[in-house]
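Participant: output the structure for:
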Amino acid sequence: MASLTAAGRIVVKIGSAILVDRETGALRAGWLTSLAEDIAWLKARQVDVVLVSSGSIALGRGVLGLGAQDLPLEQSQAAAAVGQIRLARAYEEVLAPHGITTAQVLVTLEDSTDRRRYLNSRATLEQLLSLGVVAIVNENDTIATDEIRFGDNDRLAAQIAVTVGADQLILLSDVDGFYSANPADDPTATRFDTIDRITGEIEQMAGDAGSGLSKGGMKTKLMAAKTATAAGCDMAITEGSPLNPLRRLHDGAAATWFTAQTDPQAARKRWIAAMKPRGTITLDAGAVTALRSGKSLLPAGVAAVSGGFQRGDAVAIADGAGHVLGHGLCRYTAEEAQIIKGRKSQEIEGLLGYPGRAALIHRDDMAL
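Facilitator: You can find the predicted model right below:
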């Protein structure tokens, strides 16, 4: 069992089936209040928390009287539009008494597949976390279509965990872990306490969603586990419907933990190092020293720029003698980098005609 308070950053996924009452379609207000208590408890122990919350469509369909049946796309989007504002307000109301500021972040699959948008999302979430804000992330169901949607928030939660470099991903579900078979159908089914490697045999044990409100079954949870653990993030599946589910998990409640294969920072560095560079940024001696001491690369330290890269592309980082020091994801295009090279960060807006980020390559986007 992993300790929640030992983690530096946790992503918690909340499923519709535990957030919204199936019979009435109303929010489980008492449960949400208890979750806020858990979040405040973690925040008091210097743990960053990001929530990935389902529930907008489930709430909206209740308000609109659409029932629990499968909805056509346009009705799902309408329900999301109605439900999302109620969902965000509910989180704000339960966390505010603890002195916690909340933010709403709506994303689509394109935000993770498009590198520029991915980097923008990552920078925004990182800034929110640095300010002590708890971000409430959800798929933008109001505009998402079948071609661009994540399809379930298990996958989305795993992607967010990778994006923010989380140490742990907690899936609050309507089951208390991963079983060898569906325990509702097979009384001999056993729960796994820990899974160190997702084998073909494990995958064959997974089933599909059984709730009318939730979309994610064990197959999608295994997909999430693969994504998270490969990026250095431990993942737990635990029953979320009881009050104070995070404290219960910390105190030893039933769960299945999928163990990370590495740590988040090392996984990200390997990913960046393996990318094909689209150009080269050559540094002056001062910038080389700064980077080796863990600093970000500022435009002032750039001596030369070559290649035809776009924002978010990987570039080689070289010293004055042409020796490649590593790779990094550049926050500017090649043309923009040419204009601001050798200049101070406060000059960027005047040179480009619009504000930009202070660092050309942030230290978290660099593998030396």
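Participant: CA atoms for contacts and neighbours, from now on please.
Facilitator: OK.
Participant: show me where the stretch 201-350 of the chain has helices.
Facilitator: 218-230, 245-250, 264-273, 285-292, 334-340, 348-352 (DSSP state H, counting those that start in this stretch).
Participant: list the buried residues of the fourth one.
Facilitator: By neighbour count, and taking 16 or more other C-alpha atoms under 10 Å as the criterion, the buried residues in helix 285-292 are 287-288, 291.
Participant: what about the strands in the chain?
Facilitator: In the chain, the strands defined using DSSP state E lie at 9-14, 48-53, 102-107, 134-139, 168-173, 194-195, 234-239, 255-258, 279-283, 302-307, 314-318, 324-329, 366-367.
Participant: between those strands, which one is closest to Gly216.
Facilitator: Closest to Gly216 of these, according to C-alpha to C-alpha: strand 168-173, at 9.3 Å.
Participant: ok, residues contacting the closest one?
Facilitator: Contacts to strand 168-173, defined as C-alpha atoms under 8 Å, 6 or more residues apart in numbering, come from residues 4, 7, 9-15, 17-18, 154, 157-158, 161, 228, 233-241, 245.
Participant: structure for this one too, so we can compare:
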Amino acid sequence: MVADLSGASRFAPAACSRLVIKIGSALLVDPDGKVRRDWLEGVVADIAARHAAGQRIAVVSSGAIALGARRLKLPKGGRASLEDAQAAAATGQIALSHCWAELLGAKGLTAAQILVTLDDLEDRRRFLNAASTLDRLLSLGVVPVINENDSVATEEIRFGDNDRLAARIGQAADAQGVILLSDIDGLYTANPHRDPAAKLVPEVARIDAKIRAMADGGSASGMGSGGMISKLEAARIAQASGAHLAIISGKRDHPLAAYDADGRGTVFLGTKSGSARKAWLAGRLTSKGRIAVDAGAATALTSGRSLLAAGATSVEGRFARGDVIDIVGADGALLARGLAEYDAADAAAIVGKRRDEHEAILGYAPRSTMVHRDHMVLL
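Facilitator: Purely as a prediction, here's the structure:
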């Protein structure tokens, strides 16, 4: 008899050998800037039970800035300035790591700390290095505890929220599931704090305009940086790599065990259809430039074709051959992402031109495409 892989069962050890769990600041740290230790002990007990059942788990844990701000007596929770946030993160990260190591150690589990920046996962070589480290730690039965390295990150080179970081870590760890512990128990048809008729959406197969319209950018606590919009983006990244992602409530004791019991939450179903490299491309949060295309080229792309210069209408940005660029439609909507076959100047020179014109324009034998389908992913 085939097991019913729906809801919480998709994240059970039998169906999900590797799982990423994300915990936000509002759940881990109280308004006074102290760790909610009793609650966290319950989470660790849940992790230990899953580990004993054969599941290997990585944790993406917020809380460093909130903890550090209290110790340094910084205003506005350490977020009054970038310098305050960096100082608070550097101070709080030690306390956060110590707490995780202590509680996991009490359950016979070994903790490891990994701090990353956006660039560590946007650069392909560094992404593969991170993936190798995670793979070895998980194979050794270690519980990696990951956070953004806010002590050195700036606004230009940071994730900004740990929801998307968790999804990217899920890709790097080759996880089958990602669970976001939240201050809300899933995606609702409308903001449940404002609309009493709002209903919980139990399952989402595809994130379309209707689903996006349900999102609300606010964080209920005011302490964290991720609202429902960031969670939908995390779900998109996870889905691209074939991993299921669940948004569940962390505002109850033993939240993972409680989810196992009642299955209350929203599950975004993984829909992997390409290679690991294409999943990495789909999950990227930055690009070096973009090429706009006409309606005919947009249709060709959705049919699995490469991007030809004849269908391009404009080029923006500064990029070299091999850099990641976005491909957008006439209305500016993102259609695809891929690796450029030309640098920006040469790409701009052949926009809208037939292939037999390229050599005279460029002064060298042209390449067959601007972005090849083997190095492109539809979004």
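Participant: what's the TM-score for these two chains?
Facilitator: The TM-score (TM-score structural alignment, normalised by the length of the first structure) is 0.71; 273 aligned residues with a C-alpha RMSD of 2.0 Å.
Participant: circling back to that earlier point, quick check: of the buried residues of helix 285-292 of the first structure, which lies closest to Met218 of the first structure?
Facilitator: Nearest to Met218 of the first structure among those, counting by C-alpha to C-alpha, is Leu291 at 43.2 Å.
Participant: the closest one -> the second structure?
Facilitator: For Leu291 of the first structure, the aligned position in the second structure is a gap, per TM-score structural alignment.
Participant: look up how far Ala318 of the first structure lies from Leu291 of the first structure.
Facilitator: Note on Leu291 of the first structure: its distance to Ala318 of the first structure, by C-alpha to C-alpha, to the nearest Å, is 11 Å.
Participant: residue range for the longest helix seen in the second structure in the first structure?
Facilitator: Ordering each helix of the second structure by length in residues (DSSP state H) puts helix 82-106 first. Structural correspondence for helix 82-106 of the second structure: residues 73-97 of the first structure, per TM-score structural alignment.
Participant: what comes up buried for the matching stretch?
Facilitator: Within stretch 73-97 of the first structure, the residues scored as buried using 16+ other C-alpha under 10 Å are 75-84, 86-88, 91-95.
Participant: ok, now stretch 199-214 of the first structure?
Facilitator: Across stretch 199-214 of the first structure, burial judged by 16+ other C-alpha under 10 Å covers 206-207, 213-214.
Participant: now do stretch 61-74 of the second structure
Facilitator: For stretch 61-74 of the second structure, by 16+ other C-alpha under 10 Å, it's 61-70, 74.
Participant: between the residues you listed, which is nearest Thr154 of the second structure?
Facilitator: So of the buried residues of stretch 61-74 of the second structure, ranked by how close each gets to Thr154 of the second structure (C-alpha to C-alpha), first place is Ile65, at 13.9 Å.
Participant: next one: that closest one from Ala153 of the second structure, what distance?
Facilitator: Going from Ile65 of the second structure to Ala153 of the second structure by C-alpha to C-alpha gives 12 Å.
Participant: picking up where we left off before, quickly compare the strands of the first structure and say which is most buried.
Facilitator: Greatest average neighbour count among the strands of the first structure goes to strand 168-173 (a mean of 28), per mean count of other C-alpha atoms under 10 Å.
Participant: that one vs the second structure, average offset?
Facilitator: For strand 168-173 of the first structure, the mean deviation from the second structure after alignment is 0.3 Å (mean C-alpha distance after the TM-score superposition for the first structure).
Participant: which residue numbers in the second structure go with that strand?
Facilitator: The aligned range for strand 168-173 of the first structure is 177-182, by TM-score structural alignment.
Participant: in the second structure, what residue corresponds to Trp196 of the first structure?
Facilitator: Rather than Trp, residue 196 of the first structure is Asp. By TM-score structural alignment, Asp196 of the first structure lines up with Ala205.
Participant: let me see the contact set for the residue nearest to the spatial centre of the first structure.
Facilitator: With distances taken as C-alpha atoms, centre = their mean, Ile160 lies nearest the centre of the first structure, 1.0 Å away. Neighbouring residues of Ile160 of the first structure by C-alpha under 8 Å, 6+ apart: Val11.
Participant: could you rerun that using 10 Å?
Facilitator: Neighbour list for Ile160 of the first structure: 11-12, 50-52, 107, 112, 121-122, 125, 137, 153-154, 166, 169, 228 [criterion: C-alpha atoms under 10 Å, 6 or more residues apart in numbering].
Participant: what residues does Asp48 of the first structure make contact with?
Facilitator: Taking C-alpha under 10 Å, 6+ apart as the test, what Asp48 of the first structure contacts is 7-11, 39, 42, 129-130, 132-135, 166-167.
Participant: switch the cut-off to 8 Å
Facilitator: 8-10, 42, 129, 132, 134.
Participant: please apply the same query to Glu93 of the first structure.
Facilitator: Glu93 of the first structure is in contact with no residue at all, counting by C-alpha under 8 Å, 6+ apart.
Participant: what's the answer for the one 10 residues further on, then?
Facilitator: If a contact means C-alpha under 8 Å, 6+ apart, then Ala103 of the first structure has 128, 133-136 as its contacts.
Participant: could you redo the last one with a cut-off of 7 Å?
Facilitator: Counting by C-alpha atoms under 7 Å, 6 or more residues apart in numbering, Ala103 of the first structure makes contact with 133-136.
Participant: which position in the first structure aligns with Leu121 of the second structure?
Facilitator: Per TM-score structural alignment, Leu121 of the second structure is aligned with Ser112.
Participant: how many neighbours does its match have?
Facilitator: By the criterion of other C-alpha atoms under 10 Å, Ser112 of the first structure has 20 neighbours.
Participant: wait, doesn't it sit right on Tyr118?
Facilitator: Yes: Ser112 of the first structure is in contact with Tyr118 according to C-alpha atoms under 7 Å; the separation is 4.8 Å.
Participant: tally of neighbours for Glu156 of the second structure?
Facilitator: Neighbours of Glu156 of the second structure (other C-alpha under 10 Å): 8.
Participant: right, I mislabeled it, should have said Ala131 of the second structure
Facilitator: By other C-alpha under 10 Å, 19 other residues sit near Ala131 of the second structure.
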